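Student: Sequence and predicted structure are below.
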Amino acid sequence: MNLQFILGNFALILFVAMVLTGIIYFLDIFVLAKQRRAAADTALAAFDARNAKNEAEGIKSDNASRHAIEVALLRQPTWIEYSGSFFPVIALVFVLRSFLYEPFKIPTSSMVPTLLVGDLILVNKFTYGVRLPIINKKIIDVNDPQRGDVMVFKYPKDMSQDYIKRVVGIPGDKITYENKRLTVNGKELAYAPMEDYLDDDSPVYHKQFTEDLGGVAHRILNDEDKASLNLPLVDQSFPRHEACSYTVEKITCTVPEGNYFMMGDNRDNSADSRYWGFVPNKNIVGKAFLVWMNLDNPMKRIGAIR
């Protein structure tokens, strides 16, 4: 069992562990503990009978041995004791992780400068609705993703992988990306230049801008040595691919109902909807809202995600 399998199926593994430890926990409460109590009562009754006979013969009762017998017979076997200890913890983690908040670690630089490699983030699992764990089926509607949200979702081409990108297009939007600028429904977004960004992983400066996406101002990076779109990398067989048209420097897509168009803030170093298509509602995991630590920058990387 490799690490990718474990991470991709952690919710399932956690669920199985919760069920198994829960079965043992409740089996002990309702069945096994009663059996141990009955066995102890039988043994103690026999012990008391022997003590009564000994006392009749003038032999002093051994109450210490009586207590030791009771403790030994009522003691939980080790496997039951550990299961009983782990079950409440596993159940709490499963509920918190499935319905409230889930932690993630940023593995790549596709969301730089907003999120750095190694950032430990929290994702709100109920912002976009309550979903059943494992199957990720929505059962209660709350809110829909909005342009500018930083969202975690299941990668459409491999549901075992979690991706994080920014929502740039919601259902019905017409998205055009040309000359490294976004146009949404015919209106080009506002861009303000900033000081060049120095990549921590290599001594390379990137052009940095503030992009205003539906009132959500955030930073993006551009690499002047790269084209707006690497056309050979585009998978034009993704579901609803007919909603998009491509040229060497331009992509235009009309976002289908129930789908979202996602892009990384590190625009020229992000594999996103430009290359593998739309993210359907069923793939949504939650909204990223907080960086709570980065082991390389423990204090500097704490704060809300914009």
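Tutor: Received the coordinates, thanks.

Student: from here on, contacts and neighbour counts on C-alpha atoms
Tutor: Will do.

Student: gap between Tyr82 and Ile23?
Tutor: Using CA to CA, to the nearest Å, Tyr82 is found at 13 Å from Ile23.

Student: Alongside the first one, take a look at this:
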Amino acid sequence: MAGYFSIFLVLLTLASGLIWLIDHLVYAPKRKQLIALAEGASGKPLDEELKEEIAPVPVLTEHAKSIFPMIAIITLFRSFLFEPFQIPSGSMMPTLLVGDFILVQKYSYGIKDPVWRSELVATGKPERGDIAVFKFPPKPDLDFIKRVIGLPGDTIVYRNKQLYIKPHCEQGQAEQGSLLCGEYNKIALDIINKDEFMQGSQQLVRLEEDLDGLKHDILINPRLPEFKSKYYQQQGTKIDEWVVPEGHYFMMGDNRDNSEDGRAWGFVPEPNLVGKAVFIWMSFEFENTADDFLPSWVPTSVRFERLGNIQ
């Protein structure tokens, strides 16, 4: 839906701009000529009301001239700078919650045209630990949001709720950041609490994960077995191991046992990247139930404490 809206904005901008331009070059001079002839015949300047009667501006032209500047600014801002995005599910808990409204920095991973999404200017690549919005590979009209875990050439293992990363390194390189080259680095985990979040009737464990120096919180359900039968099986690797192809990235949700991510469908091609999630600008609580007067989509409170930069 976000892709269709982008196309709609571009088409609306082009249409209103074209109408304004044609009127400015062709029809506005003709209206001025008619008014000049009328003023010459009467021998005195005409008031605005009479000018409008003699040479009226078409309604479509008036609307196009009024909306074009605003629509053009919105299109440029949304296409090349920042795009608003609403968190639709709990797959990125506890980092992002349902009801969070975020800004996605569009130029983080290259400036792209808003229609065909071809790269116009290269500005950067995803880094391990980024929270990225991307076009869902199996269904590119959907936008997904996950954390970047694996970079091109990395080997990722997720086994017994534990993440391991063997980074891709250049010949002779001993370390990549805090990760040792040639080894499966066990990503450090520290328990924060066990009673803050629930999945149904089961308590989730909140842990701090140190992903190559970037510390962030994740959730796991220790009682829920890993869904290995649904894992994406890459040829030549074990069922819980993935080697990231060149030009692709491996993504995972922070809510590890409640996230449809790269473990289930594989890798994100670089052209699918939309941008980096950088800021929570609004966060609503939705607590209305079926028994309440107001529908469930009406916010019940604002979580002001959540506003700010995304870690």
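Tutor: That came in fine, so what should we check first? Not measured: the values here are computed from a predicted model.

Student: Just the strands from the stretch 201-306 of structure 1, written as ranges.
Tutor: Per DSSP state E, counting those that start in this stretch, the stretch 201-306 of structure 1 carries strands over the ranges 205-213, 216-222, 244-246, 250-254, 259-263, 279-280, 284-294, 303-304.

Student: Quick check: which of the ones you listed is nearest to Lys125 of structure 1?
Tutor: Among the strands of the stretch 201-306 of structure 1, the nearest to Lys125 of structure 1 by CA to CA is strand 284-294 (4.6 Å).

Student: matching residues in structure 2 for that closest one?
Tutor: Mapping strand 284-294 of structure 1 onto structure 2 (TM-score structural alignment) gives residues 273-283.

Student: Show me which positions of the matching stretch end up buried.
Tutor: Burial within stretch 273-283 of structure 2, assessed by neighbour count using 16 or more other CA atoms under 10 Å, is assigned to 273-280, 282-283.

Student: quick revisit: tell me the most buried of the strands of the stretch 201-306 of structure 1?
Tutor: Ranked by mean neighbour count, the strands of the stretch 201-306 of structure 1 are led by strand 259-263 with a mean of 24 (mean count of other CA atoms under 10 Å).

Student: how about that strand, which residues of structure 2 does it hit?
Tutor: By TM-score structural alignment, strand 259-263 of structure 1 lines up with residues 248-252 in structure 2.

Student: what do you get for stretch 164-171 of structure 1?
Tutor: The aligned range for stretch 164-171 of structure 1 in structure 2 is 145-152, by TM-score structural alignment.

Student: so where does the aligned partner of Ile13 of structure 1 in structure 2 fall, helix or strand?
Tutor: Matched to structure 2 by TM-score structural alignment, Ile13 of structure 1 sits across from Phe8. Assigned by DSSP states H and E, Phe8 of structure 2 falls within helix 2-22.

Student: picking up where we left off before, can you name the residues in contact with the match of strand 284-294 of structure 1?
Tutor: 99-109, 130-135, 302-304, 306-311 (CA atoms under 8 Å, 6 or more residues apart in numbering).

Student: Mind giving me the PyMOL select for these, buried ones only?
Tutor: In PyMOL, this line selects whichever of the contacts of stretch 273-283 of structure 2 come out buried by 16+ other CA under 10 Å:
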select buried, resi 99+100+101+102+103+104+105+106+107+108+109+130+131+132+133+134+135+306+307+310
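
Student: which stretches of structure 2 form helices?
Tutor: Along structure 2, counting by DSSP state H, helices occupy 2-22, 28-42, 48-54, 59-76, 262-265.

Student: could you redo those as JSON lines and give each row distance to Leu207 of structure 2 and mean neighbour count?
Tutor: Compiled in JSON lines, the helices of structure 2 are given as follows (distance: least, CA to CA, whole Å; neighbours: other CA atoms under 10 Å):
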{"stretch": "helix 2-22", "distance to Leu207 of structure 2": "33", "mean neighbour count": "17"}
{"stretch": "helix 28-42", "distance to Leu207 of structure 2": "66", "mean neighbour count": "14"}
{"stretch": "helix 48-54", "distance to Leu207 of structure 2": "69", "mean neighbour count": "12"}
{"stretch": "helix 59-76", "distance to Leu207 of structure 2": "39", "mean neighbour count": "16"}
{"stretch": "helix 262-265", "distance to Leu207 of structure 2": "20", "mean neighbour count": "20"}
